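> Predicted model and sequence follow; I will ask about them next.
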Amino acid sequence: MRKIQAIAILMFLTFTNVMASGIITVHNIKSTDMDTLELTQEWDKTFPQSDKVEHSKITFHNRYGITLAADLYKPKNRQGRLAAIAVSGPYGAVKEQVSGRYAQTLAERGFLTLAFDPSFYGESGGTPRYLTSPEISTEDFSAAVDYLITRNDVDPQHIGILGICGWGGFALNAAANDPRIKATVTSTMYDMSRVNANGYFDAMSADDRYKLREQLNAQRTEDYRNDSYELNGGVVDPVPEDVPLFVRQYHDYYKTARGYHRRSPNSNKGISNISSLAFINMPLLSYIGEIRSAVLMIHGAEAHSRYFSEDAYKRLTGDNKELLIIPGANHVDLYDNLDVIPFDKIDGFFKKALKEK
């Protein structure tokens, strides 16, 4: 079992960024490949546009001065100040994929929602491209709150966030640090620090971690020498015969018409290999036990990642925290399967927690 788990670590490089020669072709990108934002105006989502919602493209900035691009969804014919929800994720996805589907669906139910591209990829700014950071990726949620709280059509006391997959962990981290966030939902959550430092199912030893640091820091040297950043190649394509089932499930979403998007790192060339280094050294969820606002965590019973939510939930305190396990669902089912995603539950949770009338 330990050997199988180790193979899983190496095979699915989107999350651990371990180099695996012969499985994935890596790519380089210059550190200055994006200077200005160019927002696509046509509808280019992986889901159909709703006629119940007004859609617009907006930008906002985080405290590092990075400009982020977002899709704003507002229910038609709603007046006054609305409860608002900022949405992002999964790790390696863009707002035209999962987060946009969640945001539009919740806007149909009466919320003003914002699905944003994180710093460094999608239509958002930030260089080098295709980087992730425990600090900046968390900061992006609070930056979205900055933007929402200053809108005339948003009730500043009724703002929540929703994070999917890796952005579920960032959402919990943001909620621990930002009391302006009154409610948090995570869906199919990943603890990116844990998976990078320990591997899947905590299979890595201290020696494994040291070897990983050696590889990644050697890559840093090459990246600096070449003035470029090696990318991990995204989701494995084609899929080798002997990979774990969850690798196939990611491929079925990101690499097929079901969820492919031309700007998605997971669908294309992937994320910077050396992004893993910061996560190894910085535990994301250190203070989640201090979250005082409401939290709903959702995960599939059959998801390989289920243990991330279950273990994080045990650390939450208070009587306004809930873990919902969806029978029969795997990790990727909660990306786009409308028969599985519990939107009624999410809707009711936010309306209660944000006191939306």
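The structure has been received and is ready for your questions.
> Please count neighbours and contacts with C-alpha atoms only from this point.
Will do.
> got the contact list for the host helix or strand of Lys57?
Lys57 belongs to strand 53-61 when assigned by DSSP states H and E. By CA atoms under 8 Å, 6 or more residues apart in numbering, the list of residues contacting strand 53-61 from outside reads 39, 41, 67-76, 104, 107-108, 143-144, 147.
> Which ones among these map onto helices?
Those of these mapping onto helices are 104, 107-108, 143-144, 147, per DSSP state H.
> quick one: Ala218 from Gly199, how far?
When CA to CA, to the nearest Å is the yardstick, Ala218 and Gly199 sit 20 Å from each other.
> Only the buried residues of the strand of greatest length in the chain, if you could.
Counting by DSSP state E, the longest strand found in the chain is strand 154-164. Going by neighbour count (16 or more other CA atoms under 10 Å), the buried part of strand 154-164 is 154-156, 158-164.
> Included below, for side-by-side comparison, is a second structure:
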Amino acid sequence: MKSKIIEALLIMKMAMSASAQNQNQYGLVYRGAINENVAGKVNIHPMSYKVGSIDVSANVYTPASYDPSKKYAAIIVAHPNGGVKEQVAGLYAQRLAELGYITIAADARYQGASGGEPRNTDRPANRIEDIHGMVDFISRYPGVDTSRIGALGICGGGGYTLGAAQSDKRIKAVATLSMFNSGRVRRNGFQDSQIATIQQRLAQAAEARNEEVNGKVIYTGDMNITDEEAAKLPFALYRDGYEYYFKTHAHPNSTFRYTMSSLLDLMTWDATDHIDLINQPLLLIAGSDADTKYMSDEAFEKAIGTRDKELYLIPGAEHIKTYFVPEYVNQAVDKMKDFFWTRLKFD
């Protein structure tokens, strides 16, 4: 009972904090977010660049006393499915910049403040190319040492980061937090609960593609539910996700919905299909109590191409709680500090 009361108080505190952060000039909705650039401290720099012909909206974080004439290791941060750069991706980008890295968090194309139509298209090839694009951009940023670029992928961004790192050897060290294998879940259902309906859902996706050809975009994944309905959702990931994305850390650009036609690509992709191609150092971080942990377990087992790998579990943490609970965030950052410090040969 005591732990439940503490958890409820924590959520209330986070909700009040997020409400105050709605006034953040950069739109950041995480605790401790930068609201102004101050000399001698970590600074944030809103950026825009193109991947292909589509505009990408990004935030670059530079470390305290940043000097563009010096050389810094850099880390790209890929956001969760439905998330945007102003939420957990921004939090970890800022925390890593506090450790001395130049970091970048960018909205995936078709999502957030980035361009692309139809909106909320979620195709693995697009998300992987977005990660390549972040590497392209940060490689040209003043002060970045291109031989010391790492990657952090969070939730769905973690699965796509594993996909990108298989071929992009500019990424010298790979970390994921609460990794979510979008292909496996869209195909099999969460915790493999929808295997019996795979063919039915593929047919629906194909029909949705037909509708798009005729100008009508069909979406799936919306969470238009009440608080009471959310509390009855069968998985902690979805219950906590509702609280995080719609209550405590809501952002107007963040949404769970995606085009149903995206399932044609999602359901035939898997983050672990060629994971043996990753030969870079690999760190998978997950909550010990997360109902998504099975995805990090599988990725770790299949990542046989690297000898430098670790599955690090945060005791007592659930998936969404690693996004904002200070105790869990601090543990994750401390682990990343050790990992990136040694693998990127930090000066």
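Received, thanks. Keep in mind it's a predicted model, so treat the numbers as computed, not measured.
> Could you get me the TM-score between them?
After superposition, the two chains reach a TM-score of 0.85 (TM-score structural alignment, normalised by the length of structure 2), with 311 aligned residues with a CA RMSD of 1.8 Å.
> From the ones in helices among the contacts of strand 53-61 of structure 1, pick the one nearest Ser137 of structure 1.
In terms of CA to CA, no member of those lies closer to Ser137 of structure 1 than Ala143, at 10.1 Å.
> Please name the residues that touch the alignment partner in structure 1 of Ala299 of structure 2.
When structure 1 is aligned by TM-score structural alignment, Ala299 of structure 2 is paired with Ala312. Applying CA under 8 Å, 6+ apart to Ala312 of structure 1 gives the contacts Leu285.
> can you check the one 5 residues further on too?
Residues counted as contacts of Thr317 of structure 1 (CA under 8 Å, 6+ apart) are 289-292.
> Regarding it, what is its secondary structure?
For Thr317 of structure 1, the secondary-structure state derived from DSSP: H, G, I helix; E, B strand; the rest coil is coil.
> so Tyr258 of structure 2 sits right up against Thr220, yeah?
Yes: between Tyr258 of structure 2 and Thr220 there is a contact under CA atoms under 8 Å: 5.7 Å.
> Neighbour count: these two, which is higher?
Tyr258 (24 against 14; other CA atoms under 10 Å).
> Distance-wise, check the more buried one relative to His79 of structure 2.
For Tyr258 of structure 2 relative to His79 of structure 2 (CA to CA), the value is 15 Å.
> Return the distance of stretch 193-212 of structure 2 from the chain's centre.
26 Å (CA atoms, centre = their mean, to the nearest Å).
> picking up where we left off before, would you check the span in structure 2 matched by the strand holding Lys57 of structure 1?
Under the criterion TM-score structural alignment, strand 53-61 of structure 1 matches residues 42-50.
> got the buried residues for that stretch?
Within stretch 42-50 of structure 2, the residues that qualify as buried by neighbour count (16+ other CA under 10 Å) are 42-44, 49-50.
> got a list of what the residue most central in space within structure 2 touches?
For structure 2, the residue sitting closest to the mean C-alpha position, by CA atoms, centre = their mean, is His79 at 2.5 Å. Counting by CA under 8 Å, 6+ apart, His79 of structure 2 makes contact with 85, 88-89, 105-108, 153-158.
> Please pull up the equivalent of it in structure 1.
In structure 1, His79 of structure 2 lands on Gly89 (TM-score structural alignment).
> where exactly do the strands run in the stretch 101-250 of structure 2?
All strands of the stretch 101-250 of structure 2, identified by DSSP state E, counting those that start in this stretch, fall at 102-106, 144-154, 171-177, 219-220.
> Need the counterpart of Asp237 of structure 1 in structure 2.
Counting by TM-score structural alignment, the partner of Asp237 of structure 1 is Ile225.
> Please tell me how far that match sits from Tyr328 of structure 2.
The gap separating Ile225 of structure 2 from Tyr328 of structure 2 is 28 Å, by CA to CA.
> swap in Ser167 of structure 2?
Taking CA to CA, one finds Ser167 of structure 2 at 31 Å from Tyr328 of structure 2.
> Compare these two and say which is more crowded by neighbours.
Remark: of Ser167 of structure 2 and Tyr328, Tyr328 carries more neighbours, 19 against 15, as counted by other CA under 10 Å.
> quick one: what helix or strand has that one in it?
Tyr328 of structure 2 belongs to helix 326-343, assigned by DSSP H and E.
> quick one: which of the ones in helices among the contacts of strand 53-61 of structure 1 is most hemmed in?
Neighbour-wise, these (other CA under 10 Å) top out at Gln104, 28 neighbours.
> Translate Val195 of structure 1 into the numbering of structure 2.
Counting by TM-score structural alignment, Val195 of structure 1 lines up with Val185 in structure 2.
> Closest to Glu214 of structure 1 out of the contacts of Thr317 of structure 1?
Nearest to Glu214 of structure 1, judged by CA to CA, of the contacts of Thr317 of structure 1 is Gly289 at 33.1 Å.
> What's the closest one aligned with over in structure 2?
So, by TM-score structural alignment, Gly289 of structure 1 is matched to Asp276.
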